[in-house]
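Q: Return a 3D structure for these sequence lines:
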Amino acid sequence: MKKNSGNSCSPKKAEKQEAFHVIHKLPSGDSPYVRAKYFQLVEKDPEAAIVLFWKAINAGDRVDSALKDMAVVMKQQDRAEEAIEAIKSFRDRCSKQAQESLDNVLIDLYKKCGKLDEQIEMLKQKLRMIGQGEAFNGKPTKTARSHGKKFQVTFKQETSRILGNLGWAYMQQTNYTAAEAVYRKAQQIDPDANKACNLCVCLIKQEKYVEARAVLEDVLQGELLGSDDPKSRNRSEELLKELETYKSSTLSSLGSGTEDAFIGGLDQLMNHWNPVRPRRLPIFEEIISYRDQLAC
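A: Just a heads-up that it's a prediction; the model follows:
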């Protein structure tokens, strides 16, 4: 029996190829982007993957995914600065739907490079977008992925997460007054043990030991999400031991200049959070109310 001529492969071979793509989570085809994913995920050759991602971008081949994936691989190769420039240069070729995920990659890259001012500004920008109803590409929730599993994230959860990241960035700048205010708002929206511990650190740094102890008690009593997590519990117990070393049990205040400067900056940020159209979420009414309380 003669073999079939032509480029078509046998059903068994096609099935095997399809199984290979599924196992390695590869897209189908033989384009530059597909080859880049092959070198990234199968060959474990990041340099070859980066070259092919560049080719995919220049060829207009799945540019949204190619730019984001290339930036992630560059970050893993300690080429974060180059990845930042690539996103800035080529994000205008990407769709509107891809911009939010590119912002998330940029925030991670700024964090990797220690560019705290840029990281903080982008986090504020994301909060403004949520306040104006422009986040999630107009949808009520967005799909996120963690450890290979997909789940839905609400505006409330996303706002708390971003505030937590903003508080952490302020902590890296040793701006504990700003970090405290941001963490308190995050805890009001969607409290969890990890942010509670970070808030406690901010309070300790400002010698507000009584307040810090009260925050820790919520964690140790298991009243917060994640309180039963071993890492959070161990951290809270370590912070409690640190608190017990302090003899002072009274609150001390920072210089008014530091606090006033932050409140002024927070007022300016809140002005940006005022939406240009009546789509503000109820949560941002609470933030503005909180701003007024700080100013008192």
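
Q: Please count neighbours and contacts with C-alpha atoms only from this point.
A: Will do.

Q: what's the first-to-last distance across stretch 270-287?
A: End-to-end span of stretch 270-287 (Cα to Cα, to the nearest Å): 8 Å.

Q: helix or strand for residue 215, which one?
A: If you go by DSSP states H and E, residue 215 is part of helix 209-220.

Q: my guess is residue 171 contacts residue 179, does it?
A: Yes: assessed by Cα atoms under 8 Å, residue 171 is found in contact with residue 179 at 5.9 Å.

Q: Need the overlap of contacts for those two.
A: By Cα atoms under 8 Å, 6 or more residues apart in numbering, residue 171 and residue 179 have these common neighbours: residue 202.

Q: Those two - which one has more neighbours?
A: residue 179 (26 against 19; other Cα atoms under 10 Å).

Q: That one should be in a helix, yeah?
A: Yes: per DSSP: H, G, I helix; E, B strand; the rest coil, residue 179 lies within a helix segment.

Q: Quick one: residues contacting the closest residue to it other than its chain neighbours.
A: Closest residue to residue 179 apart from its sequence neighbours, by Cα to Cα, 6 or more residues apart in numbering: residue 167 at 4.3 Å. Neighbour list for residue 167: 178, 179, 180, 182, 183 [criterion: Cα under 8 Å, 6+ apart].

Q: Could you also give me the structure for this next sequence, so I can compare it with the first?
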Amino acid sequence: MICGILDSDLEYTRRLVDYINGCRNCSYDVVGFTGLPQLSQYARENDISLLVIDETLVEDLKALEIYDKEMILLTRSKDAQGIYKYQSASVIADIISSHKVTDKLHNSKASVMGIASLGDSGRRCATALSLCKSMASESKVLYIGIDEFLPLDKILNIESPGDLSDLMMALTSSDIDGLTCHYGGFDLIIPPRSGNDVEHLQVKDLIELVEHIKGLGIYEKIVLDIGTYVKEWYKLFIYVDEACMVVSQVREELIRYEDFLGFLEYKGLINRSRIRKMEALNWTEI
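A: This is a model prediction of the structure:
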């Protein structure tokens, strides 16, 4: 298992990482980071089981939505909850070595795909549903609609006992069967029937929801059909295992797509090579 240590003090981080990795009884391979972009890039390619982070960097970490890692704080006060960072390295090493990652986080095997578009939301939705249908022959799949004014129950002519807003309210429930419907071999959580139901929905709320569902161990694939009404929705692309953009061949949409990729790279959020471009489908093709 990998433990990441994040602290802006380069020398402190280097010495602590070297010491812990030199301990024979440590159950983690420890990797040090002094900046969030460095950590974000590493986390996309490696499974970090435990993150030990300086308390002053927590809010910045949440802003990047690297939110699915179990964390211990490095604190500047002996009385604060976490690890007092200015004590001996041997004590810090013992605390980290003895920490057991919770089963819920460690055993979450479902992969998460995010699908978005800067163009027609209907064609994006049709593309996402078609993808779910194709994956359902080999995996247990859940589709989650994150959009407004997209009445999937009416479009697909299915009965749905609930929608995304209902699921957000029942986040602590261990049984989501009562809120899902079935179509094309996979389960669906339809988008909220009213935009007012989730007008304050944030990216971190969606990540917490998906982590909860992953922890239930029901699904192997979770597909997020992402509308643009959620503030800074594109930050979900940092969290998901696979990020996809549905793009038609319309010239204006292709230009917007290229500008969007440039924006993500300029902000240091995600490299364009991680985003899979998908051709938009019509409803008749699902």
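
Q: overall similarity of the pair, as a TM-score.
A: Once superposed, chain against chain, the TM-score is 0.25 (TM-score structural alignment, normalised by the length of the second structure); 111 aligned residues with a Cα RMSD of 5.6 Å.

Q: hang on, the earlier thing: for the helix or strand following the helix holding residue 215 of the first structure, buried residues please.
A: Toward the C-terminus, helix 209-220 of the first structure is succeeded by helix 230-244 as the next helix or strand (DSSP H and E). For helix 230-244 of the first structure, the neighbour count (16 or more other Cα atoms under 10 Å) marks 232, 233, 235, 236, 237, 239, 240, 243 as buried.

Q: same for helix 230-244 of the first structure, what does it pack against?
A: Applying 3 or more Cα pairs under 8 Å, 6 or more residues apart in numbering; DSSP states H and E, we find helix 230-244 of the first structure packed against helix 193-205, helix 209-220.

Q: Columns distance to residue 111 of the first structure and mean neighbour count on top of these, output as JSON lines?
A: Output for these, formatted as JSON lines (distance: least, Cα to Cα, whole Å; neighbours: other Cα atoms under 10 Å):
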{"stretch": "helix 193-205", "distance to residue 111 of the first structure": "17", "mean neighbour count": "23"}
{"stretch": "helix 209-220", "distance to residue 111 of the first structure": "27", "mean neighbour count": "18"}
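
Q: what helices or strands is the one helix or strand residue 102 of the first structure maps to leaning on?
A: Using DSSP H and E, residue 102 of the first structure sits in helix 99-113. Here helix 99-113 of the first structure touches helix 63-76, helix 80-90, helix 116-131, going by 3+ Cα pairs under 8 Å, 6+ apart.

Q: distance between the last one and the chain's centre?
A: Okay, so that is helix 116-131 of the first structure. Centre-to-centre, helix 116-131 of the first structure and its host chain are 11 Å apart (Cα atoms, centre = their mean, to the nearest Å).

Q: The first one too?
A: Average the C-alpha atoms of helix 63-76 of the first structure, do the same for its chain, and the two points are 16 Å apart (Cα atoms, centre = their mean).

Q: Name the residues of that helix that come out as buried.
A: Of all the residues in helix 63-76 of the first structure, those buried under the rule 16+ other Cα under 10 Å are 63-75.

Q: Which residue ranges of the stretch 1-150 of the second structure form helices?
A: With DSSP state H, counting those that start in this stretch, the ranges of helices along the stretch 1-150 of the second structure come out as 10-21, 36-45, 58-63, 89-98, 103-106, 121-135.

Q: Can you point out the buried residues in the shortest one?
A: Same thing as helix 103-106 of the second structure. Within helix 103-106 of the second structure, the residues that count as buried by 16+ other Cα under 10 Å are 105, 106.

Q: Grab the nearest non-local neighbour of residue 236 of the second structure.
A: residue 203 (6.5 Å).

Q: right, and the one you found touches residue 239 too?
A: No: in this structure, residue 203 of the second structure is not within contact of residue 239 by Cα under 8 Å, at 9.7 Å.

Q: In terms of neighbours, single out the busier of those two.
A: Remark: of residue 203 of the second structure and residue 239, residue 239 carries more neighbours, 23 against 20, as counted by other Cα under 10 Å.
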